[in-house]
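Engineer: Structure here, sequence nowhere to be found:
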């Protein structure tokens, strides 16, 4: 027994010890993300709130979320600009306080469109702070630490979300206001952590700096992107992935409700919690195992796994255990994509433009997400769930092909990242 405990401890430290040596501010951001997501109960339930509580059909839900989501696009660009020119820590604090206020007001009023508008206002300010978070992680880590830094933050996000969706599913029917209140209070706890413990956000200085990250203050964001068409193609590939990934919070809950009626919210909460649990167990393992893979290889493998997991819905309707298996495969693909995406981007763009290009990437992802809801919502409304899953499978296959093309392009355009000479 003691030997098994010793082996377990060694395995634990071997996996989680890889996060040692990072700047202390990254650990604060880790705990801040964990605290915020401990109350992340509304986003996973949004489709069900609009459907079950407000009586909307799939196309109406898509229309509402797309319309309100469009507002986030200019806010995202503004957030990216502010991230590159303002104090990132202070921007995060201000946005968090507005978010907390919106959640607490929403908790005090009945279920209505006013409550949904407050929730979307909160999400707008969270969107505004995201480029600061993404850029701050890159600023505070060395080039070779980038996967571990983003892996740590991603782990924190999902550490908090393990129980939140399940609790949200149980509060959904009779105590939805309490879910809003918990969202607000946990975000407030994250804000306090950042305020008290993050003081120094000076970027890491490296003796041997990646030449592709050299600052270019005189260049505009669009000029840099147009001059690096490989980055634009990567954003298209990432957007196609996002088109499929969005079904986690759109088509899957609609599918669960169609199969299990009111219990669909509870089952979907369990599935979402399983997603968070697999992330916690799988992120350090895959960070270690995939350490020698290139960013593109991780992204391609992630796309394949997500495509396969969602394609399973063509065959597993009504087979509840298989929905859980599908989510495990889906989550492994999600982890690999997370480990590959931001490290890929930050290694190939000027450090001076991290916030702005992060916001542009969010525009691509947002457009794909809301476009996906519009297209898939229309198919569900005028066709069947199976037809919608067929579309998702086809688009996912295109995503795999695009990542394979990107793999060839990237090696030619960024040879130094592959140990080759220009």
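Structural biologist: Received it, and whenever you're ready, just let me know what you need. This structure is a prediction, so every number in the text was calculated from the model and none was measured.
Engineer: use CA for all of it now, contacts and neighbours both
Structural biologist: OK.
Engineer: is it true that residue 267 touches residue 257?
Structural biologist: No. In this structure residue 267 lies outside contact range of residue 257 using CA atoms under 8 Å: 9.1 Å.
Engineer: Check the gap between residue 176 and residue 45 for me.
Structural biologist: 10 Å (CA to CA, to the nearest Å).
Engineer: residues bridging contact with the two, i.e. touching both?
Structural biologist: residue 168 (CA atoms under 8 Å, 6 or more residues apart in numbering).
Engineer: What ranges does the stretch 251-400 of the chain have for its strands?
Structural biologist: Assigned by DSSP state E, counting those that start in this stretch, the stretch 251-400 of the chain shows no strands.
Engineer: For residue 340, which non-adjacent residue is closest in space?
Structural biologist: Distances taken as CA to CA, 6 or more residues apart in numbering place residue 295 nearest to residue 340, at 4.5 Å, with adjacent residues excluded.
Engineer: before we move on, what about residue 309?
Structural biologist: Using CA to CA, 6+ apart, the closest residue to residue 309 is residue 326 (4.8 Å).
Engineer: swap in residue 136?
Structural biologist: residue 88 (7.0 Å).
Engineer: Thought residue 132 was touching the one you found, still the case?
Structural biologist: Yes. Counting by CA under 8 Å, residue 88 does reach residue 132; the two are 5.2 Å apart.
Engineer: the more surrounded of the two?
Structural biologist: Remark: of residue 88 and residue 132, residue 132 carries more neighbours, 29 against 21, as counted by other CA atoms under 10 Å.
Engineer: Let me know the helix or strand that the more buried one is in.
Structural biologist: Assigned by DSSP states H and E, residue 132 belongs to helix 113-139.
Engineer: So which elements touch that helix?
Structural biologist: Here helix 113-139 is seen to pack against helix 72-85, helix 88-107, helix 146-161, helix 354-382 when contacts are counted using 3 or more CA pairs under 8 Å, 6 or more residues apart in numbering; DSSP states H and E.
Engineer: hold the first one in mind and look at this next one:
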């Protein structure tokens, strides 16, 4: 009993109260995330759209998301975390209902575009809020717990959505809108604004006009975002190409649903143990291992025919996902200057939106012109190359994170120039902190 209490304390103890309100909002929001899970089925079976028309609608959702993360990141820094998040959630709830009521293809497409814009505009604000309220030493645990809530909600939503769809597809849109509004209400009442007000010294000042130029001239961060883009291109094949591959093997959509559910189940069961497993270890090594494991999992799909083999591949790449996500999010937090936290979150989220729009297209082209095996073995090759890239770029990232920590701790340093400093060649590489920080939420097909 004492051991269980100690594990719970080590996993979830000592975190700020405002974090738990954010965590609760995440869980509630994801429990109602019905629409995206069943959108393709709704469009083709309920509305009678063709597969290409359904693909267009889902693609427009991704296009709107790319625009939303960019705008949301800017507003998060200039306007504030809470107002950005509230407007985004209210807009998303409204457009959720509008999409459920839309009938012509043009109205459905426009609704998906606007829904993607509002829904993803909330992501940078939420990420910046998490970084604001959680101390640096606790961020690995906090992001892992939030990621656990995302996947618990996703797994439950997939089951609940199936029952809700039997009562009518409109119910999916209504429940999704309600949970989005409840999340906004929790944050409005219990969390409040977390952005630091500007001071006469400039500490905590709003982001300068040259913020975009600052990010675009930050090769260390952009390199990290590029690696996440390639990771997302591989990871999102489980939504687009995996069900097609399983169909070619004679397996039913229900079997695909059961197999892919293993992803959420494993994360819910195992994610709470991951922070203790990777604590104190080099983030570069953890991310490299995650890339290899994920690549192996997707690569083995080339040889899968039976449902149990497909299930095994899902379990393998899920382990890679579990290692990758916590380290990713905390690293984003460390590489983001405080005054540009929202914009940096937005750029990182943008990599997921680009992957969401392009992964199905690229996967389909490779599969059609080169073959199914080439697609999955290519995913394995990308995983290996990413592992090497993480090992090479890791020391520079750690030096950059150390510099930003020192700058944040320095008394009253004006933020007239938040451009990341250029590491000196003679400076030794910093070792990973005793409690590394950083992981990004793999937007759950989100």
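Structural biologist: In hand now; what should we look at? Predicted model only: the values in this text are computed from it and were never measured.
Engineer: TM value for the aligned chains?
Structural biologist: Between these two chains, after superposing, the TM-score reads 0.84 (TM-score structural alignment, normalised by the length of the first structure); 402 aligned residues with a CA RMSD of 3.2 Å.
Engineer: what's the counterpart of residue 192 of the first structure in the second structure?
Structural biologist: In the second structure, the residue matched to residue 192 of the first structure (TM-score structural alignment) is residue 185.
Engineer: Buried residues, the helix or strand containing residue 192 of the first structure. List them.
Structural biologist: Assessed by DSSP H and E, residue 192 of the first structure sits inside helix 176-197. Of all the residues in helix 176-197 of the first structure, those buried under the rule 16 or more other CA atoms under 10 Å are 176-191, 193-194.
Engineer: mean shift between that helix and the second structure?
Structural biologist: Compared with the second structure after fitting, helix 176-197 of the first structure has a mean deviation of 2.2 Å; criterion: mean CA distance after the TM-score superposition for the first structure.
Engineer: Assess the claim that residue 290 of the second structure and residue 326 are in contact.
Structural biologist: No. Judged on CA under 8 Å, residue 290 of the second structure makes no contact with residue 326 at a distance of 10.9 Å.
Engineer: Name the residue in the two with the higher neighbour count.
Structural biologist: Ranked by neighbour count (other CA under 10 Å), residue 290 of the second structure and residue 326 place residue 326 first, with 32 against 27.
Engineer: The residue lying closest to residue 399 of the second structure once chain neighbours are set aside: what secondary structure?
Structural biologist: Counting by CA to CA, 6+ apart, residue 430 is the residue found nearest to residue 399 of the second structure once chain neighbours are left out, at 5.3 Å. Classification of residue 430 of the second structure by DSSP: H, G, I helix; E, B strand; the rest coil places it in coil.
Engineer: So what's the residue count around residue 430 of the second structure?
Structural biologist: Counted with other CA under 10 Å, residue 430 of the second structure comes out at 15.
Engineer: Now do the contacts for it.
Structural biologist: 395, 398, 399, 402.
Engineer: before we move on, what about residue 221 of the second structure?
Structural biologist: 215, 335, 397.
Engineer: Nearest to residue 231 of the second structure among the residues you listed?
Structural biologist: Closest to residue 231 of the second structure out of the contacts of residue 221 of the second structure is residue 397 (17.7 Å), distances taken as CA to CA.
Engineer: SS state for that closest one?
Structural biologist: Applying three-state DSSP: residue 397 of the second structure is helix.
Engineer: One more: residue 193 of the second structure?
Structural biologist: Under three-state DSSP, residue 193 of the second structure comes out as coil.
Engineer: Tell me how far it lies from residue 28 of the second structure.
Structural biologist: Residue 193 of the second structure is 20 Å from residue 28 of the second structure, by CA to CA.
Engineer: can you check residue 204 of the second structure too?
Structural biologist: From residue 204 of the second structure to residue 28 of the second structure the distance is 31 Å (CA to CA).
Engineer: which residue in the second structure lines up with residue 334 of the first structure?
Structural biologist: Aligned partner of residue 334 of the first structure by TM-score structural alignment: residue 321.
Engineer: Quick one: residues contacting that match.
Structural biologist: 290, 294.
Engineer: how near is it to residue 73 of the second structure?
Structural biologist: For residue 321 of the second structure, the distance to residue 73 of the second structure - CA to CA - is 25 Å.
Engineer: re the thing from before, please identify the most buried of the helices and strands packed on helix 113-139 of the first structure.
Structural biologist: Ranked by mean neighbour count under mean count of other CA atoms under 10 Å, these are led by helix 146-161, which reaches a mean of 24.
Engineer: contacting residues around that one?
Structural biologist: So helix 146-161 of the first structure is contacted by 18-19, 22, 26-27, 29-40, 137-138, 141, 273, 276-277, 279-280, 283-284, 287, 338-340, 342-343 (CA under 8 Å, 6+ apart).
Engineer: Which part of the second structure matches that helix?
Structural biologist: With TM-score structural alignment as the criterion, helix 146-161 of the first structure aligns to 139-154.
Engineer: Next, the mean deviation of that stretch compared to the first structure.
Structural biologist: Using mean CA distance after the TM-score superposition for the first structure, the mean distance for stretch 139-154 of the second structure is 1.7 Å.
Engineer: same check, this time on stretch 382-394 of the second structure
Structural biologist: Mean for stretch 382-394 of the second structure is 2.2 Å (mean CA distance after the TM-score superposition for the first structure).
Engineer: How about stretch 89-99 of the second structure?
Structural biologist: Looks like 2.1 Å for stretch 89-99 of the second structure (mean CA distance after the TM-score superposition for the first structure).
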